[in-house]
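J.: Turn this into a model:
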Amino acid sequence: MKNKKRLLKWFFGILIFLLIIDTSATLYFYKVAAIRNNTPVSQVSKKSNNYKLVQKFNKLNKSTKTLTNDNLKLDAWYVPAESTTNKTVIVVHGFRQDKSNMRQYGELFHELGYNVLMPDNRGAGSSEGEYISYGFYDKEDIIAWANLLTKENNKSKITLFGLSMGAATVMMASDQKNLPDSVTNIIEDCGYSNVWDEITYQAKASYDIPAFPLVYSVSLENRIRQGWFFNEASSTQALANDKLPILLIHGSKDTYVPTSMLNENYNAVKSGTPKEKLLISGAAHAKSFETNPSLYEKTVSNFMTQYNPVN
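T.: Next up is the predicted model:
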């Protein structure tokens, strides 16, 4: 009997110890993954092929637009096209970025003749918000921006463009019933297939940590704080119902959002929906445009000409 009690004490002691370790690790990794961090983010290098685009964008006349969605005040830059047009591209940034990181893309679409709206996601830049939602709530913010543009101009024709987390955001928005008809097409660059798979991949690749138990507990922490589990934020699930033409882009050397997710997303687009994909040889994560600017611009321009041509 004494030995049995001793074993039970050891068992529960070890269990409590493991729970304490898991709880501590959960809180640490949740802070890393999902809590706002205003540390300045890296920008396009001055040595980059595309730094000249950033310099050009800096000289453009930009106004600020704001809206309130989900009780959060959100901020965006708006750059009108050189020639008056009803065509606008909403450019959505990635994880731990803000709108300033997207200047090369803003300039790309500006030079193609479009108005450009570049929002700060919730929890980033000048927008309010404590948490990063990996597209789960951001998709509703992007829809709110599209509705704002449509309200301001009922002839608006809008393209959604996103990079990395922003790419997942625009894909997740694709099947939403409240997405306005003014949205005509989507371009995603290096977006993940779903949050669960991306977080699980990052845990293994960056920390050599298996999914169980940590990813499960971090997902539960996210459910407690934000109201959703990681497996509920899925690009592929949305793409299965998407009706809008979509261009999917990825780098062949992407080890942050694995290149395999390009085909997962592409194959998820339902039959009958126009879809194209572009794999940039040698490009690392979010570096496709900088790795092969001419091919990138040509492919994007042709897709836009087909599905949202400038007036």
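J.: Could you use CA atoms for every contact and neighbour count after this?
T.: Noted.
J.: Can you list the buried residues in the helix or strand hosting residue 6?
T.: Assigning secondary structure by DSSP states H and E places residue 6 in helix 2-34. For helix 2-34, the buried set under the neighbour-count rule, 16 or more other CA atoms under 10 Å, comprises 22, 23, 26, 29, 30, 33, 34.
J.: elements contacting it?
T.: In terms of contacts (3 or more CA pairs under 8 Å, 6 or more residues apart in numbering; DSSP states H and E), helix 2-34 is packed against helix 214-226.
J.: Give me the distance between the helix it packs on and the centre of its chain.
T.: The chain centre lies 20 Å from the centre of helix 214-226; the measure is CA atoms, centre = their mean, to the nearest Å.
J.: For the comparison step, fold the sequence that follows:
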Amino acid sequence: MSPIKLGILQLPSDYELAYEDVSFENIYDGVELKGWWIPSSRYDYLYHKAVIFSHSYGDNRERMPIETLKLAKRLSSQGYHVFMYDFRASGESGGRFTTIGRKEKTDLLSAIHYVKEDKGIHEIALIGWSMGAATSIIVGSESDDVKAVIADSPFADLESYTSEAFAYWTGLPNSVGKYMIRVADNIFIDMNLSEVKPYIAAQRYENKGLMLIHSTKDGAISYKQSELIFSHAPSAELWITKKGGHIRNYKHQKEIYEDRIIEFLNKYIEQDYMFQPL
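T.: Below you'll find the model as predicted:
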């Protein structure tokens, strides 16, 4: 299954950001992935920390209900390099099917590999929205290279969520959805919805940061999904907002959102930098 690919309309240069077009392979199955490397705009120091963005289902690195590039600009100004990429079957990346987290996990692991091996960055954080948020939680629990994860509007368990939310997305009864999901699992072997369980992954966050953000007005994924994840995490922060809808928290409170996530990141990412003579 795969949504219609959306084109990219804006570039980092539209936000006065330097950037590099990046093409890299999924190190597990060879799918070609595309992205942008946006270096820190702090030229007084050489920073060794990066944040990797993971977009929502049906969107791409730039096309979301929020200004991802505006957020990238603020992080860049704080000394963070930013890596934005398209999941498989999205944006400019290759691949025919979206698997709502299972294969996307390997896309994100490959993005981490690129940032570590090609850019030499070892202080890595993840931020994701919806599907990207759920994927970031799972990957962050498995990768020793990830120090902190910010998950905006994630689902807690893909199998149960798709059954419960089928009517929301299609207008058809949930009973039909349960049948369709069984069919999809049988036809599309790579789906395996039962493997995508962020609330289980959250149990492994003893020594790294996890911040959950969700709106009470989210009609696509209930904020109770984030509460469930939070209840299983030994150490996490939960920010429940009262503005916006699904993945629109940043849209309605940009400065507060930026300040809170930067404060969170700075607690877990070492401020490793070297003075750069001008």
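J.: Dump the buried residues of helix 2-34 of structure 1 to TSV, plus distance to residue 15 of structure 1.
T.: Shown next, in TSV, are those (distance: CA to CA, whole Å):
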residue	distance to residue 15 of structure 1
22	10
23	12
26	16
29	21
30	22
33	26
34	27
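J.: which residues in the stretch 101-250 of structure 1 form helices?
T.: Listed in chain order, the helices of the stretch 101-250 of structure 1 (DSSP state H, counting those that start in this stretch) span 103-111, 138-152, 165-173, 195-207, 214-226, 235-239.
J.: contacts for the last one?
T.: The one in question is helix 235-239 of structure 1. 168-169, 171-175, 192-194, 264-265, 268-270 (CA atoms under 8 Å, 6 or more residues apart in numbering).
J.: Ok, the fourth one next?
T.: When contacts are defined by CA under 8 Å, 6+ apart, helix 195-207 of structure 1 is touched by residues 134, 192, 209-211, 215, 230-234, 256-257.
J.: Mean distance of that helix to its aligned residues in structure 2, please.
T.: Here the mean offset of helix 195-207 of structure 1 against structure 2 after fitting is 2.6 Å, by mean CA distance after the TM-score superposition for structure 1.
J.: Now do that helix against helix 2-34, angle only.
T.: 100 degrees (axes from the mean of the first three to the mean of the last three CA atoms, to 10 degrees).
J.: for the second one, same thing?
T.: Computed with the same axes, to 10 degrees, the direction of helix 138-152 of structure 1 lies at 30 degrees from that of helix 2-34.
J.: mean shift of helix 138-152 of structure 1 relative to structure 2?
T.: Helix 138-152 of structure 1 sits 1.4 Å off on average (mean CA distance after the TM-score superposition for structure 1).
J.: tally of neighbours for the alignment partner in structure 2 of residue 291 of structure 1?
T.: Taking TM-score structural alignment, residue 291 of structure 1 has residue 252 as its aligned residue in structure 2. For residue 252 of structure 2, the count of nearby residues is 14 (other CA atoms under 10 Å).
J.: check contacts around residue 70 of structure 2.
T.: residue 15.
J.: and the gap between the alignment partner in structure 1 of it and residue 170 of structure 1?
T.: Aligning on TM-score structural alignment places residue 70 of structure 2 opposite residue 104 in structure 1. Here residue 104 of structure 1 is placed at a distance of 19 Å from residue 170 of structure 1 (CA to CA, to the nearest Å).
J.: and what of residue 293 of structure 1?
T.: With CA to CA as the criterion, residue 293 of structure 1 and residue 170 of structure 1 are 22 Å apart.
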